[in-house]
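1. Next comes the sequence, and after it the predicted model I'd like to discuss.
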Amino acid sequence: MAMSTSSEEEKAQLSTFVESDDNEDEERTVWSKKIEGLLSLVGLCVGLGNMWRFPYLCMRNGGGAFLIPFILCLLLCGFPIFFLEVSLAQFTGKDALHTWEACPIFRGIGHGMVIATIILTFYYNANTTWIMYYLGSSFTSPLPWRSCDNDWNTEYCISTRPSNILEQVSNISNVYVSNGISMTENITGRQSSNLTNPETHMKHEYVTSEEEFWQYKVLEMSSGIDVLGHIPWHLAVCFLAGWTLVTLCLVKGVKSMGKVVYVTATLPYILLTVILIRASFLPGAMDGILFFLTPDFEKLKEPQVWVEAALQVFYSLCPAWGQLIIIASYNKFHNNCYRDSILLTILGEGTSIYGGFVVFAVIGYMAHDANLPISTVVKSGPGLCFVVYPEALAKLPLPNVWSVMFFLMLLSVALDSQFACAEMIIAAITNHFRVLRKRQLLVNVCVCMTCFLFGLFFCTQAGIYVYQLLDWYVAVSLPVLGFIECMIFGWIYGAERFSRDVYMMLGRGIPVFVRICWCFVNPIVLLVLFVFTFVSYKPPTYGDYEYPAYVNLVGWFIGLLPLFPVVIIGVLTVLETPGGSILEKFKASFRPSPSWKPVSSKYALDYKVDRTLPLGFWKQMKANVFGNQ
């Protein structure tokens, strides 16, 4: 009985300790309310990839059976790495560029993250541009993509899918994006049908009006990446409007961003629910949902299914990009980030499953209406959002209403991801050049204006080809950056040392399960993902268009670019580290620098890095995994 009372008192003390936020660094920017930080992370983790990639992956890899590797990968990989970055950021209170002083030789991974995010920021707002144009067009009656009597249509345009033939899968490139981010796969085929004229035996390619609107009106596609063409005025205007929205929402940094996410992070759930309810009453909707969930357990024997599950978890939760770090760095020092990490990983990936119900309910209706197999209608990437869904919504009563709701939902999802990207760049600049902190508004405007000017490249007639190229390669290096993170806090700095830092914040250390994942599971999985990227590599294509060989070389350069600063800054750090010989400098560069300390002034004054870990590999491994008992 006495032991029970003592335990309850200890829990009460820890609870009080965790909720206390005294002695925070007065110069540090923090979220006005805890809910603002949570919603910002929700907005980051729930990206376009949850809507246009996961449902397709689930269908292709065994339906409901795919949820088994997906949930296991979420538990073993997604949550531990998510918690690592969130707790690291909360402890240091620094952005991705400046938070790696626990192991100075790897400072360059912060620079690599910033480089990858800059590349992503330049082209990601193209999604917002397309969405805004569709949103504006949704107020036009009839919907402009529904008919074939427009000046952009060709003689092979059809406004209704023929039901007497078997269509092939769309040729539109399928882009894997998570919130930003992103792996890419091209699925061959075209949203068209080859019809044979019995009299002339000539084959003609018939294209739906929705696809012609997307390719010939919205994109005004050129013949290839070498033919830039002009910038369509409607894309330039929407691109400017997108960056204006981002600038206004970040006008006061996280203070204004924290208010905006009340709308942008919650609105998608409301609209998804409304669309799901409406779609559920459509003929064929339940067939689509059953097609989505019907398990094929034989698929679980294929290694690629498990790899794709890990890829989806890794990229949708956004580790190794640095955006998690910048958002979590604004948390209060004693915020319970362990509980938040559990909640956010479940909510973020649960949204993928929920979005699958919405997508397949509508696709089931489309297949029923056209008397086609569901598999011929399913797509991933922009083809789903800008061709298939508009086609389905146009057939509903009050099509303009449903179209507005759908693209408003996509706009909210896309803006959340863009906020995090822009804020990460802005924070890296203001934290590196601290004098600019007093000119936050000017920095925000300059960053957004620069991104707008460089991003106009993606509004050209060749913009979709460049978009596809960057999205195909930009994430190549991320598994390597994530691997280095795990090695630092699993082995070099050590899970036991970092556990004591976490105890300082939360009143509890790092669970053994998470330690095992950091030390063993996560590094192995990330290496497998990196190797799989090369083994399964296929050059990008867009429909029938194949990129020139030199363009693929440029793509590989861009993909590997984030790794360059890891090597360069690592060498420079070794040379600048005090020591009598290169070997001594090298060893010293793995030790925490004086800048490694908690952001809370209460703990920073007396903070000293714990160097009591036992010598010897086996003893150190035991301490990192089970604690220094």
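-> Received, thanks.

2. Going by C-alpha atoms from here, please, whenever you check contacts or count neighbours.
-> OK.

3. What is the burial count for the nearest residue to residue 89 once chain neighbours are set aside?
-> Excluding the flanking residues, the one nearest residue 89 by C-alpha to C-alpha, 6 or more residues apart in numbering is residue 329, at 4.5 Å. As a burial measure, the neighbour count of residue 329 was computed by other C-alpha atoms under 10 Å and equals 29.

4. Can you verify my assumption that residue 329 contacts residue 98?
-> No: counting by C-alpha atoms under 8 Å, residue 329 stays clear of residue 98, with 11.1 Å between them.

5. what residues are up against residue 226?
-> Residue 226 sits next to residue 462 when contact means C-alpha atoms under 8 Å, 6 or more residues apart in numbering.

6. any idea whether it is helix, strand or coil?
-> Assigned state for residue 226: coil (three-state reduction, DSSP: H, G, I helix; E, B strand; the rest coil).

7. got it, and residue 143?
-> Each residue gets one of three states, and residue 143 gets coil by three-state DSSP.

8. any idea how far it is from residue 406?
-> Summarising the geometry, the distance separating residue 143 from residue 406, computed by C-alpha to C-alpha, to the nearest Å, is 14 Å.

9. those strands in this structure, which residues are they?
-> When secondary structure is read from DSSP state E, the chain shows strands at 157-158, 174-175, 184-185, 192-196, 203-208, 541-542, 545-546.

10. Can you measure across stretch 213-225, start residue to end residue?
-> Calculated as C-alpha to C-alpha, the first-to-last residue distance of stretch 213-225 is 20 Å.

11. from the middle of its chain, how far away would it be?
-> In terms of C-alpha atoms, centre = their mean, to the nearest Å, the centre of stretch 213-225 is found 26 Å from the chain centre.

12. With stretch 488-501 instead?
-> With C-alpha atoms, centre = their mean as the basis, the mean position of stretch 488-501 lies at 26 Å from the chain mean.

13. cool, and stretch 365-378?
-> Relative to the chain's own centre, stretch 365-378 is displaced by 29 Å; criterion: C-alpha atoms, centre = their mean.

14. another one to put next to it:
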Amino acid sequence: MARAQWNSQVGFIFAAVGSAIGLGNIWRFSYLAYEHGGGAFLIPYFTALLTAGIPLLILEYSIGHERVGSAPLAYRKIGRRWEWLGWWSVIFVMFGIELYYSVIIAWCLNFFTLSFNLAWGNDPNQFFFQEFLRVSDSPGEFGEIRTPILYSLIVIWLANWFIVYRGVQKGIELANKIMMPLLLVLTLILVFWSLQLEGASHGISVYLTPDFSKLTQPEVWIDAYSQIFFTLSLGFGIMIAYASYLPDKTDITRNAMIIAFINSGYSLLTGFGVFAVLGFMAQSEGKEIADVVNESIGLAFVAYPKAISLMPGGNLFGAVFFLCLTVAGLSSAVSIIEAFVSAMIDKFSLNRRLLVTFVSALGFIGGTVFTSQAGLLWLDIIDHFITHYGLILVGILECIVIGWIFHLPTLRRHINAISSFKVGAGWSFLIRLFVPFMLSVILLGDLIDEFRQPYGNYGWTALILIGRDWLLLTLILALAVSSRPWKNKPQQARQSGQRAD
């Protein structure tokens, strides 16, 4: 079976940027910048980008391109005993992150329609948690399925299915060529509109004013590295699969730098819009920025709707904002599905269209748990365990397997033979020692915090049965799938060098 390829380098860049840019670029980066020294946060942020983000992106692109395969196939070509690692990442991302991420996109779609008549009323906090989600008191109290969210989830999964069903060129590449320019236009509209609001300049000042004293705090640097790792979709298996669709001659290092800087530039751009709106809100209510800023979900579904209700033409602004979130989320969601679909096709030579249909139906069914009244609580626990433990462990093992077990100079020769920017011993040092060290520090810090106090004040039973066991179940599935024989014997690497087992 001939391997699919991107129609153009531009198509690949749009798709990779679409995967990297997601909801976290819009709400998490801005909050971290505010919390960790404003403009001063850019120092650890770009340090993390240069010493971990770009080196790891080059690593994932090169291994997918040189080994010509999805994450499981690429690791299988490195050594039979490492195939499970590729499967673990694509399985817990597909049947973990994708399930709840699609539900968050469904919320965005709901709020897009609610924006036209500002249906959240005067108290968006009460509306979101008590009326829209109707959050239960504990993860064990499922309550009812929230039908408005369920209906929107159907729409999101139909969109996911339609895009991935059409394949690499006519589906993912074409969709991202439409969605990425649309996302940029919507974002620019929001930012310029926000900058015209009264109080916007105060918000921008708070966003950018550097507090260099914050840089002495270790957690500032740890959060910078965490943000870079997650925002570039590292450890997801996505970038490995996407790189495997590139032609023989492709500039890996240039593409990695372009995609990394576009992603970070987008985060910086949206920060202006976010804090301009928060500045307007603070002035309108006679409060300080600290009293109106919210972290994560609260920023998008509580703080922003409140600001939207206060501004002239707020209903249209709200519609553009939530459409922007929906597009950003959808471009990331389809990349997760493709990483899993690519792996299944590589191993079992399955029919793409039947497989995508089955996976989409299964994803929708699995996601319904997050549409229940306990959905937000399940989402919070599973997201914590997957992003703080699963992805970090995959990142550490990725560096160990490729940096120490695989013959890294083979990969460097491959990169340098086709790339304009050459990598040398410094890149090898980052992959072998520095990046796994930083990821280990993040992992250790999370474990220490976990044992000091259970995450989110949930009970240990809920954390173990929902969070830990979700990860363990996906690990068992990964080991089971990796033990199955390949329908087609994996081919050798694209370049001569270390061969597959």
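-> Looks like it came in fine. This structure is a prediction, so every number in the text was calculated from the model and none was measured.

15. TM-score of the superposition?
-> Scored by TM-score structural alignment, normalised by the length of structure 2, the superposition of the two chains gives a TM-score of 0.92; 490 aligned residues with a C-alpha RMSD of 2.3 Å.

16. which residues touch the residue of structure 2 positioned farthest from its centre?
-> Within structure 2, the residue lying farthest from the chain centre (C-alpha atoms, centre = their mean) is residue 286, at 35.5 Å. For residue 286 of structure 2, the set of contacting residues under the criterion of C-alpha under 8 Å, 6+ apart is empty.

17. That one maps to what in structure 1?
-> Applying TM-score structural alignment, one finds that residue 286 of structure 2 aligns to residue 371 in structure 1.

18. now do residue 318 of structure 2
-> Checking with TM-score structural alignment, residue 318 of structure 2 has residue 403 as its match.

19. Quick check: that match vs residue 275 of structure 1, distance?
-> 10 Å.

20. higher neighbour count, the two?
-> Legend: neighbour count by other C-alpha under 10 Å for residue 403 of structure 1 and residue 275, higher for residue 403 (25 against 19).

21. Next, work out how far apart the more buried one and residue 390 of structure 1 are.
-> Counting by C-alpha to C-alpha, the gap from residue 403 of structure 1 to residue 390 of structure 1 is 7 Å.

22. same question, residue 493 of structure 1
-> If you go by C-alpha to C-alpha, the gap between residue 493 of structure 1 and residue 390 of structure 1 works out to 51 Å.

23. Of those two, give the one with the bigger neighbour count.
-> Set residue 493 of structure 1 next to residue 390 and count neighbours by other C-alpha under 10 Å: residue 390 wins out with 23 against 20.

24. and the more buried one, how far is that from residue 253 of structure 1?
-> Where residue 253 of structure 1 is concerned, residue 390 of structure 1 sits at a distance of 35 Å (C-alpha to C-alpha).

25. Counterpart of residue 346 of structure 1 over in structure 2?
-> By TM-score structural alignment, residue 346 of structure 1 lines up with residue 261.

26. nope, residue 528 of structure 1 is what I meant
-> Residue 528 of structure 1 is assigned residue 441 in structure 2 as its aligned equivalent, the criterion being TM-score structural alignment.

27. if we can go back for a sec, among the strands of structure 1, which is nearest residue 94 of structure 1?
-> Nearest of those to residue 94 of structure 1, taken as C-alpha to C-alpha: strand 184-185 at 31.0 Å.

28. Tell me the residues of structure 2 aligned with that closest one.
-> Taking TM-score structural alignment, strand 184-185 of structure 1 hits no residues over in structure 2.

29. tell me what that strand is packed against?
-> Packed against strand 184-185 of structure 1 by the contact rule (3 or more C-alpha pairs under 8 Å, 6 or more residues apart in numbering; DSSP states H and E) you find strand 174-175, helix 463-473.

30. Make a markdown table from the ones you listed and add distance to residue 604 of structure 1 and mean neighbour count to it.
-> Below are these laid out as a markdown table (distance: least, C-alpha to C-alpha, whole Å; neighbours: other C-alpha atoms under 10 Å):
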| stretch | distance to residue 604 of structure 1 | mean neighbour count |
| --- | --- | --- |
| strand 174-175 | 45 | 24 |
| helix 463-473 | 41 | 24 |
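
31. and of those, who's closest to residue 18 of structure 1?
-> Within these, the stretch nearest residue 18 of structure 1 is helix 463-473; the backing value is 40.7 Å (C-alpha to C-alpha).

32. residues in structure 2 aligned with that closest one?
-> With the alignment judged by TM-score structural alignment, the segment of structure 2 matched to helix 463-473 of structure 1 spans residues 375-385.

33. can you check stretch 65-76 of structure 1 too?
-> Aligning stretch 65-76 of structure 1 against structure 2 (TM-score structural alignment) gives residues 40-51.

34. So for that stretch, what gets flagged as buried?
-> Applying a neighbour-count criterion of 16 or more other C-alpha atoms under 10 Å, one finds 40-42, 44-51 buried in stretch 40-51 of structure 2.

35. That stretch: end-to-end distance?
-> Taking C-alpha to C-alpha as the measure, stretch 40-51 of structure 2 stretches 18 Å from start to finish.

36. coming back round to it: so if I had to pick from residue 143 and residue 406 of structure 1, which one is more boxed in?
-> Here residue 143 of structure 1 and residue 406 are set side by side on neighbour count (other C-alpha under 10 Å), and the busier one is residue 406, at 24 against 18.

37. Leaving aside the residues adjacent along the chain, what's closest to the aligned residue in structure 2 for residue 356 of structure 1?
-> In the superposition onto structure 2, residue 356 of structure 1 corresponds to residue 271 when matched by TM-score structural alignment. Nearest non-adjacent residue to residue 271 of structure 2, counting by C-alpha to C-alpha, 6+ apart: residue 30, 5.0 Å away.

38. Trace that neighbour over to structure 1, please.
-> Structural alignment places residue 30 of structure 2 opposite residue 55 in structure 1 (criterion: TM-score structural alignment).

39. State the distance from residue 340 of structure 2 to residue 484 of structure 2.
-> Following C-alpha to C-alpha, the distance that separates residue 340 of structure 2 from residue 484 of structure 2 is 16 Å.

40. From the neighbour counts alone, determine which of those two ranks first.
-> Ranked by neighbour count (other C-alpha under 10 Å), residue 340 of structure 2 and residue 484 place residue 340 first, with 29 against 10.

41. burial of residue 177 of structure 2, as a residue count?
-> By the measure other C-alpha under 10 Å, the count of residues near residue 177 of structure 2 is 18.
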